[in-house]
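Chemist: structure here, sequence nowhere to be found:
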């Protein structure tokens, strides 16, 4: 009985010891940690706004109270991962800070760290949230005005027709209204322009809205839509609507994994705002399109269809033509897939067009097709991209002049990167006359090459590259000369980089052989040296290059020597800066058929006023000089011009 009691008391003592140890770990240690944190919070306390509360303000003032003296040189204040220490204002009881830019609505974190005058390090953070108004989560307008005034102080006689004075001011404005589900945006650029002589549009004198875009977005539980009007950027696919910049309207709908996009835009270019929204009119001066897409298998596969129709004028902004309008339509089917966590990407496109290049001639519309299929793989240190294209000779799309018709072929690019080595290669082969028209030759263009770069020596990066291109013909009609041209190019580069000094050297050799005629054989050699050096207040960038082109049939060498020099520096730190750039170019031929040189030089001395002067931000005045000269020694001709200008620039930024 006594033995059992001892065992029980012994076990009880063990359990009691464990309990006491756990009590120390659970209670006393966290209390010490919390106590240290509480001391920090007591030492620095955010009083406005109170931690965990929401404040209604676009640029809320944040006030902190400091219980102990803080070494101001060690204080670091970070708001939403942005260091705002430079705008902290100290007071007797602490400090406060007001954001320079409008603070986005939502949650924010203020982190404060430093050392007290007693030598104690501290770091503490506070959380709060903000919104811009009671009605809107965000409601603000960011604006920036840039102004330029140029006055010609002196100029050469051959520049008498140029204006003596010019003033230009540009206003960039970004405006947002946002609630939990709605978001409205207005972006615009407005310009004022005037000069002492007549202006040929563009630009035109006076105030003008250069561009604008008004957008409304709605995000619901299952339905999202976007409506926009103004200057749009449309990009549906490579062979349909691609990089189309026009004025008009657009509507996008998204429901779960379905997307629908429709647009109507003015077919000709519009510069400035003349009251035309790009929405009025018919197909004679508009381009209308619609596309639909569905995403399947967790967005790993997308199927898309595009249709566009309309016409565009024969003469457009910046060009003039006597031909009639261009009119047509296109339908395209696009597939894209992302596999293996986007390491493998496949895409394909099939398109059909009907196009009339000139509505005034006797020929009607032509129908044709285009297709492409490609893939890309990025696995480990290796990458590979291949694409096969076919574009019919009559395939064209309104509003997409970048399409190269009558083309068929394949291109492949790949490479690998190691610790100090990088190797890339490329191959492409394309030909025209895809429908074997007997009236024309078939021209084949082939190119292959690669490059290697080595960075094992940190101070001496180097590399070498090689490329061969060929242009050959086949199926030549009678009385048509064949084409057999081959060009080999070899280049190498090496640089020396140490501290503030950089020295680059590049050499290249090229040989073009025409196997049909000796008249076109040429050799090109180029050498260039590009040193640079930077001091604390001055950076200098000279460069020298030599290029020789040799015509084998005539044995004539044409040499070009080019020398560049540019530098920039601070004459007075943060007050006065200077810049200079100049180029001397000389071209000679050893048969005395060419002997000419040119000089182009410009310099600028700028004085910066105080960072903020009245409502102006960073105003500056500059004295600029420009000089150009060209001489043809064979014909004893010389032209030169110079210009000295006084320029005033300024930025004004404001938001509300």
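Modeler: Here it is on my side, so go on. Just so it is clear, the model here is predicted, and its values are computed rather than measured.
Chemist: rest of the way, CA atoms for contacts and neighbours
Modeler: Fine.
Chemist: what comes up buried for stretch 87-99?
Modeler: Within stretch 87-99, the residues that count as buried by 16 or more other Cα atoms under 10 Å are 88, 94-98.
Chemist: go on, stretch 289-304?
Modeler: For stretch 289-304, using 16+ other Cα under 10 Å, the buried residues are 289-295, 301-304.
Chemist: over to stretch 533-551?
Modeler: 533-534, 539-551.
Chemist: and the two most separated of the residues you listed?
Modeler: Farthest-apart pair in the buried residues of stretch 533-551 is 534 and 551; separation 41.3 Å (Cα to Cα).
Chemist: ok, residue 205 - how many residues close by?
Modeler: When neighbours are counted by other Cα atoms under 10 Å, residue 205 registers 17.
Chemist: I'd say residue 500 and residue 536 touch.
Modeler: No: using Cα atoms under 8 Å, residue 500 is not in contact with residue 536, being 9.7 Å away.
Chemist: if we can go back for a sec, let's have the buried residues of stretch 87-99 in a markdown table, adding secondary structure.
Modeler: Output for the buried residues of stretch 87-99, formatted as a markdown table (DSSP: H, G, I helix; E, B strand; the rest coil):
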| residue | secondary structure |
| --- | --- |
| 88 | coil |
| 94 | strand |
| 95 | strand |
| 96 | strand |
| 97 | strand |
| 98 | coil |
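Chemist: correct me if wrong: residue 85 contacts residue 79.
Modeler: No: using Cα under 8 Å, residue 85 is not in contact with residue 79, being 9.2 Å away.
Chemist: next up, a second structure to put side by side with the first:
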């Protein structure tokens, strides 16, 4: 609806004010107004149909209230505080271009430079017109409304943000937890920040996200608080969150100094040698309850702590980058049993960089069998390394990779050691931009050693070759991919397999029409039984718009055929989704965008081996709209 413009200013015309009078706001003034009314009067006859008005780089011409010799604009959304520029361009009756630049400054209130609430309301109502599915889980009608709100206050060096999402949901059938009918707060986050000179502070309270190091807290989303202090090259972070998942207003702020059902942490860092060396230390401690939505739990509580140390370096303009992490944990997976907590360690070393057209990276990592961090689901009991390298010679691009990992890092005699090795070479050729080519070769080995008595050995070798070629011309894109894979089982079970895949994808785009059909064939042969299973998949995505985009038609579908040459498998499935939408008239300067549409779902499955079939379809009448608003 809006477009960005950069209009060259005619300095001579901008000095001429005899043809235009700015009624509001006054030029080069500072006003206290969130939605300032803009009103301009022409002092000489002009061609109104040539009028172009740009506000802060956005064309607002279509939103103006235009009269014979003046125009007026009242913003629907709050303008940000600060400087604003209006550029008015029009032609007089003699065909001369007239242009004027108008500047003014706004504040949101007398006390605050910025005080604004930006919101977006989305509403969807769905009514089931026809249903052949006997399931009682499909509601006849449902309504969902979501309100996203971002609120900001700023004065001097201080700023405060309150972001929240509310939802109203209702339907004529029961909901599965944690969904509830009615109005509920989905999440909320209050942020306060202060900045002056080298000192910066930021505090988050609510539904926070915490990221520290890969082996301590790679990602933690909980209710609580995070407080970050920075002075120059020094950083200190404190956090306290509830370990069980809570939603909405339940659970309060989530901040506590006790580790009961909470996770506490502190980290500190410093940057040295012009930010080429970063040092970081972290300590995390806490406890998880026996039950917590979204978290795997054991009969008793889980409790532990971890110390972590991280050093990162970047020398010679990213030619030599390195990272070293060392962590020590104490963890009790079940405080209700008689076993004590167990200590273990993890460490990781990475070195890499860029040398002209080349890049490289080597990583060695070790995670102990009993290494664990409260609130995290880290992979453990593994040791190994990964090497990647690449080269770019213009139209030629080459990437290589090799890795080797094993479990059972403590050589437990009761368990085998599983070793996974993999190497690959990928090459791409792009001399002809319309016909890019990609080739790859991969070798993977999964084997076991030191198997205890009664444990069958593992020795699988898989070789894969694949290629892709595309044709790209204007709005047409055609791609063909194929791969051949052979898995050689060198154990006595001899379960060798061959997998061949062919796929063809196409797409064609026009402003009012697009279509993307595809076809793939997956052939999997089990050499032990001498049975080959073929899977055919056909998909299509199509969209067409009519009447200046007021009406749109969407079609997507998938058809699958699965057949085994011994007759043990023979089934087909068809899934089709249809949408026919009509955009209703917009309101509030085009911000309210209601849409009404028919949606249909069709599904059919057929099994010729067991002579069964099932067919269902649903037709819905849907109304949806969104409205952003601010104050």
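Modeler: All right, it came through fine. It should be emphasised that the depicted structure is a prediction, and the values quoted were computed from it without experimental measurement.
Chemist: so what number do they get for TM-score?
Modeler: The TM-score (TM-score structural alignment, normalised by the length of the second structure) is 0.92; 623 aligned residues with a Cα RMSD of 2.6 Å.
Chemist: can you tell me, leaving aside adjacent residues, what's nearest to the residue mapped onto residue 216 of the first structure from the second structure?
Modeler: Matched to the second structure by TM-score structural alignment, residue 216 of the first structure sits across from residue 192. Closest residue to residue 192 of the second structure in three dimensions, ignoring its sequence neighbours and counting by Cα to Cα, 6 or more residues apart in numbering: residue 160, at 4.5 Å.
Chemist: quick one: residues contacting whichever residue in the first structure pairs up with the one you found.
Modeler: Superposed on the first structure with TM-score structural alignment, residue 160 of the second structure falls opposite residue 184. Counting by Cα atoms under 8 Å, 6 or more residues apart in numbering, residue 184 of the first structure touches 175-178, 214-217.
Chemist: that's a strand at residue 184 of the first structure, yeah?
Modeler: Yes: remark: residue 184 of the first structure belongs to a strand, assigned using three-state DSSP.
Chemist: state the distance from the match of residue 216 of the first structure to residue 151 of the second structure.
Modeler: According to Cα to Cα, to the nearest Å, residue 192 of the second structure stands 12 Å off from residue 151 of the second structure.
Chemist: do residue 193 of the second structure as well
Modeler: Where residue 151 of the second structure is concerned, residue 193 of the second structure sits at a distance of 14 Å (Cα to Cα).
Chemist: between residue 85 and residue 79 of the first structure, which one's more packed in?
Modeler: Comparing residue 85 of the first structure with residue 79 by other Cα under 10 Å, the one with more neighbours is residue 79, at 18 against 15.
Chemist: residue 109 is in contact with the more buried one, correct?
Modeler: Yes: with contact defined as Cα under 8 Å, residue 79 of the first structure reaches residue 109; the gap is 5.9 Å.
Chemist: quick one: the counterpart of residue 491 of the first structure in the second structure from residue 501 of the second structure, how far?
Modeler: With TM-score structural alignment defining the correspondence, residue 491 of the first structure maps onto residue 466 in the second structure. Separation of residue 466 of the second structure from residue 501 of the second structure (Cα to Cα): 9 Å.
Chemist: now do the shared contacts for the two.
Modeler: If you check residue 466 of the second structure and residue 501 against Cα under 8 Å, 6+ apart, the residues they both contact are 481-484.
Chemist: next step: those restricted to helices.
Modeler: Taking DSSP state H as the definition of helices, those contribute nothing to them.
Chemist: about what we covered before: that's a strand at the match of residue 216 of the first structure, yeah?
Modeler: Yes: counting by three-state DSSP, residue 192 of the second structure is located in a strand.
Chemist: so how far is residue 211 of the second structure from it?
Modeler: Distance from residue 192 of the second structure to residue 211 of the second structure, by Cα to Cα: 19 Å.
Chemist: comparing these two, which residue is more hemmed in?
Modeler: Applying other Cα under 10 Å to residue 192 of the second structure and residue 211 shows that residue 192 carries more neighbours, namely 18 against 11.
Chemist: identify the residues contacting the aligned partner of residue 175 of the first structure in the second structure.
Modeler: By TM-score structural alignment, residue 175 of the first structure lines up with residue 151 in the second structure. Residues near residue 151 of the second structure by Cα under 8 Å, 6+ apart: 115-118, 161-163.
Chemist: tell me which of the residues you listed is nearest to residue 137 of the second structure?
Modeler: Among the contacts of residue 151 of the second structure, residue 163 lies closest to residue 137 of the second structure (Cα to Cα), at 33.5 Å.
Chemist: residues near residue 221 of the first structure, how many?
Modeler: Counted with other Cα under 10 Å, residue 221 of the first structure comes out at 8.
Chemist: thank you, goodbye.
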